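Asks: okay, sequence plus prediction incoming.
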Amino acid sequence: MSTKNTQGLFTAEEVLELLRFQKHDNLNHFQVILGFLQLGKFDRALNYVKHTIENISQNGKIMLLGCPYLSVTLLKKQLYAQRNNIYLNFELTDRFLKQRYINNSFVLCCERLINLVEENKSMDLERKDVLLRFDRLNGQVILELSVKPCFNKEREEMADGVRLLLKELDNKGLIKERYCDEKLTLIITLPEKSEVE
């Protein structure tokens, strides 16, 4: 999707909501740091600052994907996920960022993976920490999705779309590894070129 087509993806209300969310997030970070300092826990304050800087840096890289549509979509998903106590973070390796070509299959897979997480939010709003990691290796784009705590893939109430996505990815041989315990991890590889489109 072109930049022109992304203009309608954020309404004015959504932009204001994103700014409010970022302001609230920043204030929360300052309060945590101040709390550690008031308690004399200087090492914990320093570690928290380092961890927060790393998270902000990694999440900021989502704007460097080379696909404005995907960047905007993931930022929106991140904003809305937090309303359901789903903390969505992104990690982009230097290998991934060196080449910014992204095909439509990759964009679609990213969207569907995030939808998979959203559709399986806990009814009791238990916090979920989600990491979507982007990498490249040997002509393959690698997506790694980690969800903790793991949602139960066998639940009856699981959306049909989720089961279909996992089955489709399995049938295409795209899920290279899958771990399920307290945390679900899916490692998916996609060809960089457009032959899968």
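Replies: Thanks, I have the structure now. Keep in mind it's a predicted model, so treat the numbers as computed, not measured.
Asks: please make it C-alpha for all contacts and neighbour counts, starting now.
Replies: Will do.
Asks: where along this structure do the strands fall?
Replies: 86-92, 128-137, 140-148, 175-180, 184-191 (DSSP state E).
Asks: right, and these - which one's nearest H51?
Replies: For these, the distance to H51 is smallest for strand 86-92, at 12.7 Å, taking CA to CA.
Asks: that older thread, now render the strands of the chain as JSON lines, adding distance to V15.
Replies: Written out in JSON lines, the entries for these read as follows (distance: least, CA to CA, whole Å):
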{"stretch": "strand 86-92", "distance to V15": "18"}
{"stretch": "strand 128-137", "distance to V15": "23"}
{"stretch": "strand 140-148", "distance to V15": "27"}
{"stretch": "strand 175-180", "distance to V15": "35"}
{"stretch": "strand 184-191", "distance to V15": "32"}
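Asks: closest to V72 out of the ones you listed?
Replies: The nearest among the strands of the chain, by CA to CA, is strand 86-92 at 13.2 Å.
Asks: and that closest one, what does it pack onto?
Replies: Under the contact criterion of 3 or more CA pairs under 8 Å, 6 or more residues apart in numbering; DSSP states H and E, strand 86-92 touches helix 42-60, helix 68-83, strand 128-137.
Asks: redo those as CSV? Include mean neighbour count and distance to N152.
Replies: Shown next, in CSV, are those (neighbours: other CA atoms under 10 Å; distance: least, CA to CA, whole Å):
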stretch, mean neighbour count, distance to N152
helix 42-60, 14, 27
helix 68-83, 18, 19
strand 128-137, 19, 13
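Asks: quick one: closest of those to F10.
Replies: helix 68-83 (7.9 Å).
Asks: contacts for the closest one next, please.
Replies: Helix 68-83 is contacted from outside by 1-3, 5-6, 9-10, 18, 21, 62-65, 87-89, 107, 111, 114, 118, using CA atoms under 8 Å, 6 or more residues apart in numbering.
Asks: can I have the buried ones of those as a PyMOL selection?
Replies: Remark: buried members of the contacts of helix 68-83, expressed as a PyMOL selection using 16 or more other CA atoms under 10 Å:
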select buried, resi 6+18+62+63+65+87+88+89+107+114
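Asks: and the contacts of helix 68-83, which of them are in helices?
Replies: 3, 5-6, 18, 21, 107, 111, 114, 118 (DSSP state H).
Asks: another structure for you, compare them:
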Amino acid sequence: MEERDVIQLLRHYRHDLLNQLQIIDGYLSMGKGEKARIKLADYVGHLQKESKLMNLNAPLFALYVLQLDTLHPNFRSSYYIHSENMDLHQVDQLLVEYFQKIMAITENMIDVMELYELKLHIYDKNSGIVQLELIINGRFPDLSTLVETMGKVNEMITVSEHGDGITCAVCIP
């Protein structure tokens, strides 16, 4: 990552932090202490979730996840870490490569006027296996072709269609 990319990431992060603080300050100035406490608790929860991401010991993957909404403007992402003590240093680059591959294929088959919801789940499976699961919801112009294309890319990626989206999963030993 270039220095300018780091600065851009920090600028975006600072902007988000200031927005959250201004909302909390606004609630307090209107005498809505309970709403301010709820907003503060939500933000603390967000920071704790971010801490779990950083503690995965996968810096490339963490940076990619933190930049998702910027790198992929048609997607709004959230992520969930389903483990307390994962060390993903050995598979850091591989996680990013699979994630980028899934996103590249998906972006080639979206409606650019549509906003998609992306939920990332990271599971610590038994025997040191890590599962990366992406649930992508939204109106796809041709969902069945997306599923078919995704399935042909790599045998490690499993894909299934559901309602208004797809679920892609990769298990990495």
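Replies: Yep, that arrived. Computed from a predicted structure; not experimentally measured.
Asks: overlay them and tell me the TM-score.
Replies: Overlay of the two chains. TM-score (TM-score structural alignment, normalised by the length of the second structure): 0.72; 171 aligned residues with a CA RMSD of 3.4 Å.
Asks: which among the helices and strands packed on strand 86-92 of the first structure is found nearest to I187 of the first structure?
Replies: Closest approach to I187 of the first structure among these is made by strand 128-137 (9.3 Å; CA to CA).
Asks: contact partners of that closest one?
Replies: Under the contact criterion CA under 8 Å, 6+ apart, strand 128-137 of the first structure has outside partners 85-96, 121, 141-149.
Asks: just the buried ones from these?
Replies: The neighbour-count criterion (16+ other CA under 10 Å) marks 85-92, 96, 121, 141-149 among these as buried.
Asks: what sits against the nearest residue to G139 of the first structure once chain neighbours are set aside?
Replies: The spatially closest residue to G139 of the first structure, leaving aside those adjacent along the chain, is E192, at 5.8 Å (CA to CA, 6 or more residues apart in numbering). Applying CA under 8 Å, 6+ apart, we find E192 of the first structure in contact with 101-103, 139-141.
Asks: try 10 Å
Replies: By CA atoms under 10 Å, 6 or more residues apart in numbering, the residues touching E192 of the first structure are 99, 101-103, 105-106, 136-142.
Asks: equivalent analysis for I33 of the first structure, please.
Replies: 27, 41-42, 44-49.
Asks: and the residue of the second structure most remote from its centre, how far is that from R37 of the second structure?
Replies: If you look at how far each residue of the second structure sits from its centre, by CA atoms, centre = their mean, the farthest one is G31, at 34.7 Å. Distance of G31 of the second structure to R37 of the second structure, given as CA to CA, to the nearest Å: 12 Å.
Asks: could you do I172 of the second structure as well?
Replies: 40 Å.
Asks: how about Y64 of the second structure?
Replies: 30 Å.
Asks: check M1 of the second structure too.
Replies: From M1 of the second structure over to R37 of the second structure (counting by CA to CA), the distance is 37 Å.
Asks: same question, N55 of the second structure
Replies: Taking CA to CA, one finds N55 of the second structure at 27 Å from R37 of the second structure.
Asks: swap in I23 of the second structure?
Replies: 11 Å.
Asks: with V159 of the second structure instead?
Replies: 40 Å.
Asks: put together a markdown table for the helices and strands packed on strand 86-92 of the first structure, with distance to L186 of the first structure on each row.
Replies: A markdown table is the format used below for those (distance: least, CA to CA, whole Å):
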| stretch | distance to L186 of the first structure |
| --- | --- |
| helix 42-60 | 20 |
| helix 68-83 | 18 |
| strand 128-137 | 10 |
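Asks: count the residues that sit near the aligned partner of N138 of the first structure in the second structure.
Replies: With TM-score structural alignment as the criterion, the equivalent of N138 of the first structure in the second structure is N126. N126 of the second structure is flanked by 8 other residues according to other CA atoms under 10 Å.
Asks: with L19 of the first structure instead?
Replies: 12.
Asks: map it onto the second structure.
Replies: Using TM-score structural alignment, L19 of the first structure pairs with L10 in the second structure.
Asks: check Y87 of the first structure too.
Replies: Y87 of the first structure maps onto R76 in the second structure, by TM-score structural alignment.
Asks: list the contacts of that match.
Replies: Counted by CA under 10 Å, 6+ apart, R76 of the second structure has contacts 68-70, 115-119, 136.
Asks: separation between it and N55 of the second structure?
Replies: R76 of the second structure is 23 Å from N55 of the second structure, by CA to CA.
Asks: circling back: overlap in contacts of I23 and R37 of the second structure?
Replies: Counting by CA under 10 Å, 6+ apart, nothing touches both I23 of the second structure and R37.
Asks: what's the match for T52 of the first structure in the second structure?
Replies: T52 of the first structure maps onto Y43 in the second structure, by TM-score structural alignment.
Asks: find the nearest non-adjacent residue to that match, please.
Replies: Sequence neighbours aside, Q20 is the residue nearest to Y43 of the second structure in space, at 7.5 Å (criterion: CA to CA, 6+ apart).
Asks: neighbours around the residue mapped onto the one you found from the first structure, how many?
Replies: Using TM-score structural alignment, the partner of Q20 of the second structure in the first structure is H29. Neighbour count for H29 of the first structure, taken as other CA under 10 Å: 15.
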